[in-house]
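Trainee: Predicted model, plus sequence, below.
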Amino acid sequence: MALAVLAAITVSVRNQVLQDAQLAANRAQLKRACQGLLPQDRLRPFLSDRSAGRLVEYGTVLEPGQESRALLDCRLSWAGAGTADPDGAEVRVRAEALLRVREDTPEDSAQEARTFPLPLPPNAVGDFETDEDETVATLLVTCPGGLVRRTGRTGELQVTVSLPLPPHGPGQARAEVRAYRLAAARTAVSVANWIAERRRCGGAPLPLSGPPTSPDPALCDWLDPLALGLGGSWQAGRDRPYRTRNGTCEARRTDLETTPERLTITSLSAQSATGVKGRLLREQHLQYEGPPPREDGRTVWIGGDPLDVAVWAEADCGGEVAYHRVSVIPEIPPDRSGQFFVTADERRRLAGTARAVLTRYLAAGSAWPRRSHCRDTTVAEGP
């Protein structure tokens, strides 16, 4: 009996020694993984003492001659870790030279749950996506020195960081998620700074602490529907900070139920962009066909889709090509036969309003074009 007890104690001690050794190995792996840029304090709860973590790391910054779309791609995972997912947990870090806008390319968000929790200079944009299992921070940074990829050269660096979330109850969910969002944001900033230094991007490093960037209401003060001769009540979007890569202002009419006119303008917007976002804006403009009009005497017949009357302009803004697009959207009630239409005169009037909005936009001192030092502007009517 004594021998059996001694054997059991020996096995238990040996298992504990093996588990301690495995946990120590996983801690060492976490410390060096992803170039040592991971938030170790937030990821230690996911470490396993029974199985080794799996690390996959590559990219042209690590191996300059490597054929890879990524500057850095790092994945660290653990089986059976402390997460709600029974398959374990995974950390993902990816940095790449961005040639085209993708679905995950960040946009400034006015939603508290998606606002990037660190201060960002005008040449950077951050965003978040969070679900029950993970939080994903995405950062788009301008690289003045340029970045080279196999298929082209760009000045845009995009970093994406995904951290697993531990199981949490309703009482601790908000604070827990905020802490992990901040850790993901700091990791994204650290990766962007690390890449920028090694690729000689130029510019100052992004800050790792401080309050989030505040919106700049003056950026859209120029968009005043009443000054444009439009009556009614309007709500304007003034919740975005100034960014060098893109800017958006919009206003929507809120009293449509009491509007007696047949044709009422319901939405005004102005958008500008450079770099990959500028090219996307230009492509969208060229590809947009709108509702197919058919000349029928004095009437242009419109399908059921909203009529979007737009004008656009191209300019040199601080040495980069920028595209501006101003859009006017009216509410068009159907006639007795259920057809939607505007007359040719009405369409010209809508286009005139769009051009008036663009004129105010280009002239306003606090608006995006002046703040981005735009000049040599060429205006053309859009679809």
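Mentor: Right, received. Where do you want to start?
Trainee: hey, let's count contacts and neighbours off CA atoms from now on
Mentor: Will do.
Trainee: and after the helix or strand hosting Arg174, which helix or strand comes next?
Mentor: Secondary structure assignment for Arg174, by DSSP states H and E: helix 173-198. Toward the C-terminus, helix 173-198 is succeeded by strand 234-237 as the next helix or strand (DSSP H and E).
Trainee: buried ones in that next one?
Mentor: By neighbour count with 16 or more other C-alpha atoms under 10 Å, strand 234-237 contains the buried residues Trp234, Ala236, Gly237.
Trainee: Quick check: what element follows it along the chain?
Mentor: Following the chain from strand 234-237 toward its C-terminal end, the next helix or strand by DSSP H and E is strand 246-253.
Trainee: counting contacts, what elements does that next one pack onto?
Mentor: With contacts defined as 3 or more C-alpha pairs under 8 Å, 6 or more residues apart in numbering; DSSP states H and E, the packing partners of strand 246-253 are strand 234-237, strand 264-274.
Trainee: returning to that earlier point: can you tell me which of the buried residues of strand 234-237 is closest to Glu112?
Mentor: The shortest distance between Glu112 and any of those, using C-alpha to C-alpha, involves Gly237 and amounts to 15.4 Å.
Trainee: take the one below as the second:
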Amino acid sequence: MLGLRGRVWQRRTPLVVLMAVVGIAGAVLVARDSGGGHLAANRTQLRKACDGTLPYRDLERLVGDERPGELSEHGTVLTPGQESRSLLDCSLSWGDGHGVTVHAEALVSDVPEAVKSRDLLEPAGGRGTFVAPGTTGQYGKRGAWLVADCRGGLDGRVRPTTDLYVTARVTDGTGKAGKADAAGSGKPGRATALLGFRTAVHVANALTKAQHCGSGPLMTPTAVVDTDETHGAPGRGLRKCGWIEGSSLPGAAPGPWTTLGDHQESTGLSACAGRRGAAKDAGERPRPKRWQVTEVEAASWSGILGRSAYDSYEREGHVPGWGAEDDKRSSEADGSAGTRREARVSSYSGRPQLALWARSVCDGSATYHRVAVYPEIRLQDGETAVIGGTDRARLSTAARTVLDRYLDADDGWPASAKCRDTKVLGEVEQWH
């Protein structure tokens, strides 16, 4: 009887195993229907999404298991011949605030970011942001953005171009990828900013390699710098800005000066500023006299960055030659042609400054330089001050001295970029 029961059990064993397998499969299907079980598929999707340009190791931890990833992508990289401004537009989301969005385009016009001197020295209107040393860009409204060169030329646009613009925004569920952080400053967390830059660099390197740009890859950043922490902080001046010695400038206010730089360590742009700082005995020193220089700045932009910066100033009428015909007619009318005339400075003209522009060839690219000197002046609303010819001439001398020191400094950006063939373009009175 035992042998018979054993043979019966052996005949039933396949049926039992089959029922167990069906039960397990059913449980898996139920689990999928109720959420979960998507991790492997989502990871595979991450590897292939955005034409395989995303940094898998950096983004893997964001991949969710509860729901399938949602992917939206288009661009000429994915569909050659497609009529699109974008080389790549790609968004991948796993729900609960976890996702990544990247954009890349070959620029045929200005960089779609603010790159004037103050935008480099006081980003986000002075509220601060993050930069990644070695990367030309900042963390902005679209996430981390950067500009890269493609000397071999980029495909995908009707007009040829050698400039690549990339943005990357990573969200990790904390709500700090461009929205207000816990302090309400509008800045992301440091880790989120770094992840955005690393993603943007990875995408840029993948595209320039695929496009045979002929230049080496961008360095993947390992840290970011908070511009709030470096703004005006003693001892945080950069070596490239060490040429600023305000107290020795002609017409400068005496006293200690502090320096400030952009911290991008970029080959495409640079900015430095020097300011007469406060000291412990500031109350014992006389205040600067009117029209004495209390601040200077110097900036350079190469290639498309130079064109973008110049266009930004030109739209405001702050480039050499703008309004020159009106000035000429005014000088001829009052007989002051060839001499320094008195000028009126209104309280509504913003912060008065005298700028001096020059142009060079730096690392083989057309480059604009702009320096500015800021005189001491305090006006109440509606007041107007008059700057005489002598004080105006002192400002010109100070501006030219700043330009010469900036271009000649051994540790300065122009020297590192091997700038040559410099031509001074002219002054701009930014107080009209």
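Mentor: Sure thing, it's come through. Since this is a predicted model, take the numbers as computed values, not measurements.
Trainee: Among the helices and strands packed on strand 246-253 of the first structure, which comes closest to Val191 of the first structure?
Mentor: With respect to Val191 of the first structure, and counting by C-alpha to C-alpha, the nearest of these is strand 264-274 at 23.6 Å.
Trainee: which residues in the second structure does the closest one match up with?
Mentor: Correspondence between strand 264-274 of the first structure and the second structure is established over residues 292-302, with TM-score structural alignment as the criterion.
Trainee: Please state the offset of that stretch from the chain centre?
Mentor: Its chain's C-alpha centre and that of stretch 292-302 of the second structure lie 19 Å apart, by C-alpha atoms, centre = their mean, to the nearest Å.
Trainee: Same question for stretch 288-298 of the second structure.
Mentor: Average the C-alpha atoms of stretch 288-298 of the second structure, do the same for its chain, and the two points are 28 Å apart (C-alpha atoms, centre = their mean).
Trainee: The second structure: which residue goes with Cys374 of the first structure?
Mentor: That one, Cys374 of the first structure, aligns with Cys419 by TM-score structural alignment.
Trainee: how close does its match sit to Leu356 of the second structure?
Mentor: In this structure, Cys419 of the second structure and Leu356 of the second structure are separated by 17 Å, where distance is defined by C-alpha to C-alpha, to the nearest Å.
Trainee: Of these two, which one has the most company?
Mentor: Between Cys419 of the second structure and Leu356, counted using other C-alpha atoms under 10 Å, the more crowded position is Leu356 (24 against 20).
Trainee: List the residues that contact the aligned residue in the second structure for Thr254 of the first structure.
Mentor: Pairing criterion TM-score structural alignment: the partner of Thr254 of the first structure within the second structure is identified as Gly277. Gly277 of the second structure makes contact with Gly255, Pro256, Trp257, Thr258, according to C-alpha atoms under 8 Å, 6 or more residues apart in numbering.
Trainee: would CSV of the residues you listed with distance to Cys150 of the second structure be doable?
Mentor: Rendered in CSV, the data for the contacts of Gly277 of the second structure read as follows (distance: C-alpha to C-alpha, whole Å):
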residue, distance to Cys150 of the second structure
Gly255, 46
Pro256, 44
Trp257, 40
Thr258, 37
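Trainee: for those, which one is nearest Leu305 of the second structure?
Mentor: Taking C-alpha to C-alpha as the measure, Thr258 is the one of the contacts of Gly277 of the second structure closest to Leu305 of the second structure, at 27.0 Å.
Trainee: My guess is that closest one contacts Cys272. True?
Mentor: No: using C-alpha atoms under 8 Å, Thr258 of the second structure is not in contact with Cys272; the gap is 10.8 Å.
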